[in-house]
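Chemist: Provided below for reference: sequence and predicted model.
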Amino acid sequence: MFDIEWLKPGVLLGSMIFALMGVVVFWVCFVIVDKLTPYDLWGEIVEKKNMALAIVVAAMCLAIGQIVAAAVHG
């Protein structure tokens, strides 16, 4: 009738662990990119309202997120 495989504790715990691993990998990659850039990303985007840099950082976040999702899924 209804397939509730995802409600089993092992499946749910595995999903939560993979999600946490994905967030950690994303955060580490973002910190690395932030350190590699010659200026403070947060200060440029928030304080100086640098829209171009905000778009580049958003694209980088989407790309890293896609890579992490593909690695966790596959």
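Modeler: Now that the structure is in, tell me what you want to look at. Residues are numbered from 1 along each chain as shown.
Chemist: use CA for all of it now, contacts and neighbours both
Modeler: Noted.
Chemist: excluding chain neighbours, what is closest to residue 30?
Modeler: What sits nearest to residue 30 in space, not counting adjacent residues and going by C-alpha to C-alpha, 6 or more residues apart in numbering, is residue 61, at 7.4 Å.
Chemist: take the one below as the second:
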Amino acid sequence: MMFFEYLKPAALLGSLVYALMGVVIFWVSFVIVDKLTPYDLWAEIVEKHNKALAMVVAAMCLGISIIVAAAIH
């Protein structure tokens, strides 16, 4: 019967609010990091196919996501 605890409207709404808050915080922090770098991350990764930079950005995204998840939890 513990499964039905997650179907309560308050729990569902709280989960959606925290998920949305996490996505917004992640997006804002990514934009800040993008502005702090001396070159355009998107152009460097997509147009010039810089795989090393793509891996660094992916690691940064995972790190920010873990921090946001831990802070919200």
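Modeler: Yep, it's here. This is a predicted model, so every value here is computed, not measured.
Chemist: element containing the residue nearest to residue 30 of the first structure, please.
Modeler: Under DSSP states H and E, the secondary-structure element containing residue 61 of the first structure is helix 51-73.
Chemist: kindly report the same for residue 31 of the first structure.
Modeler: With DSSP H and E as the criterion, residue 31 of the first structure is inside helix 9-36.
Chemist: ok now the next helix or strand after that helix, how far from the chain's centre?
Modeler: Using DSSP H and E, the helix or strand that directly follows helix 9-36 of the first structure along the chain is helix 41-42. From the chain centre to the centre of helix 41-42 of the first structure is a distance of 16 Å (C-alpha atoms, centre = their mean, to the nearest Å).
Chemist: now the helix holding residue 31 of the first structure on the second structure. Mean distance?
Modeler: In the superposition with the second structure, the aligned residues lie an average of 0.2 Å away from helix 9-36 of the first structure, counting by mean C-alpha distance after the TM-score superposition for the first structure.
Chemist: give the buried residues for that helix.
Modeler: 18, 22, 26, 29-30 (16 or more other C-alpha atoms under 10 Å).
Chemist: in TSV: those, plus distance to residue 51 of the first structure.
Modeler: Output for the buried residues of helix 9-36 of the first structure, formatted as TSV (distance: C-alpha to C-alpha, whole Å):
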residue	distance to residue 51 of the first structure
18	33
22	27
26	22
29	21
30	18
